[in-house]
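# Structure for the following, please:
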Amino acid sequence: MPGPTISRRQLSGVLRRLRRDGSLTLEEVADRLEWSSAKVSNIETGRTAKPSVTDVSALLRVYEVAEGTAEHDEVLALVRQSRKPGWWHRYGDVLTGAYVSLEAEATRISTYEPIVVPGLLQTENYARLHQRAASAPLAAEEVERAVEARKQRQALLARPDAPRLWAIIDENALRRMESEPEMMQEQLEHLVRVGEDTANGVTLQVLPTTKSFRSGLVGPFVILEYSGPDIAPFVFLETDTDGLYLERPEEIERYRTLLEQAQSIALDPHESVELMRSLMRR
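Reported below is the predicted structural model:
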């Protein structure tokens, strides 16, 4: 069973499909249930954070999904799962937005990072320094909470069902650590270990400064993908407060193209490890 956030997204996809299969509009469903069309829409789009079993059961009756059938039971199981808190709720004071919960349930994560080392690959000391340098400085105890949350995020790479991670890091992001040589050494050693491990499901490439991204100036982005036909992929663009979530097919296709371009001009995984070794202290 997927986690709560993906259960909610999957539930949204299933309810939308059932309504369309019945050739019903939001207004028609609302009329039959004596609800507002906004309520139907909020449940269907996931804006209702914790939909009730009672409400979804009512929708299933309208969509003629009979009680006791496998489909009926599976949909209600998604409802119950979507109401459970994930581990990230314990870090609500230092984590904002929905990204972490969506990342935790992805089956494939593809990221391009021109400025910093991707969060899933940061060492503890790098993460601590990164948090201290944030545009909105955190108190010392908040920094440690944020570092602990980062470690919790990274634990997903050790799961038996860990997502595939494809990370492209700009060489400038690595060289930016030169003012902190000990931390740089530790971070590069970690990246080399990750890059050399052929069984960890991680592909690591470095985009060298000798090559340019032909699409012009492109900021960091992440493409998250999921298993199951009712869970659409999306692109995440980070901002200071949380980020932008792009879900339209044309937006997904654009960033897939950007990712493929970056993959084609970046060093291959072996060459990337060699470049990182060359940046380490002798």
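# going forward, measure contacts and count neighbours with C-alpha atoms only.
Will do.
# for the stretch 101-250 of the chain, what spans make up the helices?
Per DSSP state H, counting those that start in this stretch, the stretch 101-250 of the chain carries helices over the ranges 124-132, 140-154, 171-175, 181-196, 249-265.
# Can you tell me what sits against the first one?
Judged by Cα atoms under 8 Å, 6 or more residues apart in numbering, the contacts made with helix 124-132 from elsewhere in the structure are Gly119, Pro137, Leu138, Val143, Glu144, Ala146, Val147, Arg150, Lys151, Met183, Met184, Gln187.
# Show me what counts as buried in that helix.
Neighbour-count burial for helix 124-132, counted by 16 or more other Cα atoms under 10 Å, picks out Glu124, Tyr126, Ala127, Arg128, His130, Gln131, Arg132.
# dump the residue contacts of Leu204.
Trp166, Ala167, Ile168, Ile169, Val194, Gly195, Pro269, Ser272.
# please give me the structure for this one as well, since I'd like to look at both together:
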Amino acid sequence: MCHHRPSSAFQKKGAGRRAPDSHRLPPGTGRSSRHVEAYVSLIPVLCHWQPCRWQFANGTVPVVLGCHFRRGWRQVAGTYLTLRQRQLARRLRELRHGSGMTVEQVAEKMLCSPAKISRMETGQRGVSLRDVRELCRIYDIANQNLATQLMNLAKEARQPGFKQEWGELSDALATFVDLESSAVAVSEFQITYVPSLLQTEEYARALIRGMLPRIATDVLEHRVEVRMKRKARLREPDAPRYWALLDEAALLRRVGGAATMRAQMQAVLEAAQLPNVTVQVIPLDVGAYMCADNPFVYFEIGDATMPAVVFIELLGRAEYLEKQEDLAGYREAVDRLRAAALNPQASLDLVAEASERYRF
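This next block holds a predicted model:
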């Protein structure tokens, strides 16, 4: 939760102190109140936090008060990007870097503004097939397969994503669902509650309500509905491989009462029987272990342009990490967590014991 004082008005020119660089908007975000409003409306994906407010300083320069981000994707409302859009943007950026050209040099050859090139490389602007052909010419791409891949990405990037298919979704949740649906494997680690794709409707409702006590009923019900739709994918023919890792504390934390917890434990046992689902529990007597304070979701995309993405959500911060050094660290974490946890059968025995505990 952001601890800064909210502000509902803009300061007059010259008022207020200059904010540190870490609190300023990213380059190219813009200076209008529309951009500021868009940038701050990140809605929690797993219901951990609420966004902070913004105010204008020095008349025109927007300054953020609050949430810090490490390197990674910064979710911007109104600029929801599908996985294909992110992949195309990343590939175009890599091609330009490989050519040794600057944004200005490419823009000059393409007879457009540098801002257009920059927006295409960040996914903030659509890329037409004509743009792709021109860029292939500028970068002197002789590999026809690569050119075809870029053209296909441009076509697929223009298709509606899950935000359109699933109705009213926050940008953050739409991105999460899009990644989850595109992944060939998902490893989710949770400490204090049952992993999201294993939750029952009653458990999910009680959990979200407990985390966000002021949430509107219609918003709550929509989030529960979306979570149940995500959960249903585990039973589809092309479902991803799902590896749920959870601390034993999640089995002990009573969410929604004994009846809800018993039903939830039974749901975990049933889901674990699916051929693509593995459940492992890290017992309390293990002690300290890697990522014991850092829940995360590791998406394996299985694509050369974006092999994996890590989602992390902490108090006041939500990120999507794709840097190789970050992925390597979380890949190690997944391996170490699996090694620290009980084997799948012993884990289910522990879940069954917890179910019996909630019988009375």
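# Of the helices of the stretch 101-250 of the first structure, give the one that comes closest to Asp21 of the first structure.
helix 249-265 (21.0 Å; Cα to Cα).
# what range in the second structure does that closest one sit on?
On the second structure, the counterpart of helix 249-265 of the first structure by TM-score structural alignment is residues 324-340.
# quick one: that stretch to chain centroid distance?
18 Å (Cα atoms, centre = their mean, to the nearest Å).
# Superposed on the first structure, what's the mean shift for it?
Superposed on the first structure, stretch 324-340 of the second structure shows a mean distance to its aligned partners of 1.6 Å (mean Cα distance after the TM-score superposition for the first structure).
# Name the residues of that stretch that come out as buried.
Of the residues in stretch 324-340 of the second structure, those buried (16+ other Cα under 10 Å) are Leu327, Tyr330, Arg331, Ala333, Val334, Leu337, Arg338, Ala340.
# go on, stretch 273-292 of the second structure?
Asn276, Val277, Thr278, Val279, Gln280, Val281, Ile282, Pro283, Cys291.
# what does stretch 107-123 of the second structure give?
Buried residues in stretch 107-123 of the second structure, counted by 16+ other Cα under 10 Å: Ala107, Met110, Pro114, Ile117, Ser118, Arg119, Met120, Glu121, Thr122, Gly123.
# measure the most centrally placed residue in the first structure to Met184 of the first structure for me?
Geometric centre of the first structure, nearest residue: Glu103, 2.9 Å, by Cα atoms, centre = their mean. Look at Glu103 of the first structure and Met184 of the first structure: by Cα to Cα, to the nearest Å, they are 26 Å apart.
# picking up where we left off before, turn the buried residues of helix 124-132 of the first structure into TSV, including distance to Asp242 of the first structure.
As requested, the buried residues of helix 124-132 of the first structure are exported to TSV (distance: Cα to Cα, whole Å):
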residue	distance to Asp242 of the first structure
Glu124	21
Tyr126	20
Ala127	17
Arg128	19
His130	16
Gln131	15
Arg132	17
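# the strands in the second structure, which residues?
Assigned by DSSP state E, the second structure shows strands spanning 54-57, 61-64, 185-190, 241-247, 277-282, 296-303, 306-314, 317-321.
# Out of these, which one sits most buried?
strand 277-282 (a mean of 24; mean count of other Cα atoms under 10 Å).
# so it versus helix 258-271, what angle?
Relative orientation of strand 277-282 of the second structure versus helix 258-271 (axes from the mean of the first three to the mean of the last three Cα atoms, to 10 degrees): 120 degrees.
# Strand 277-282 of the second structure corresponds to what range in the first structure?
Taking TM-score structural alignment, strand 277-282 of the second structure hits residues 202-207 over in the first structure.
# distance from the matching stretch to the second structure after superposition?
By mean Cα distance after the TM-score superposition for the first structure, the fitted stretch 202-207 of the first structure averages 0.9 Å away from its aligned residues in the second structure.
# now Ala155 of the first structure: how far from Ile109 of the first structure?
Distance from Ala155 of the first structure to Ile109 of the first structure, by Cα to Cα: 14 Å.
# Check Glu225 of the first structure too.
Glu225 of the first structure is 7 Å from Ile109 of the first structure, by Cα to Cα.
# cool, and Arg132 of the first structure?
26 Å.
# same check, this time on Tyr63 of the first structure
34 Å.
# okay if I get the strands of the second structure as CSV plus distance to Leu146 of the second structure?
Output for the strands of the second structure, formatted as CSV (distance: least, Cα to Cα, whole Å):
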stretch, distance to Leu146 of the second structure
strand 54-57, 43
strand 61-64, 40
strand 185-190, 26
strand 241-247, 29
strand 277-282, 35
strand 296-303, 14
strand 306-314, 15
strand 317-321, 25
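# do you know which of those strands lies nearest Glu356 of the second structure?
strand 277-282 (16.7 Å).
# any idea how far the closest one is from the chain center?
That offset, for strand 277-282 of the second structure, works out to 22 Å (Cα atoms, centre = their mean).
# Also stretch 268-277 of the first structure?
26 Å.
# count of residues packed around the equivalent of Glu148 of the first structure over in the second structure?
Under the alignment (TM-score structural alignment), Glu148 of the first structure pairs with Glu225 of the second structure. Glu225 of the second structure is flanked by 15 other residues according to other Cα atoms under 10 Å.
# Would you mind measuring from Glu225 of the second structure to Ala154 of the second structure?
31 Å.
# start to end distance for stretch 130-146 of the second structure?
16 Å.
# wait, stretch 105-123 of the first structure
First-to-last residue span, stretch 105-123 of the first structure, Cα to Cα: 22 Å.
# Likewise for stretch 30-46 of the first structure?
End-to-end span of stretch 30-46 of the first structure (Cα to Cα): 16 Å.
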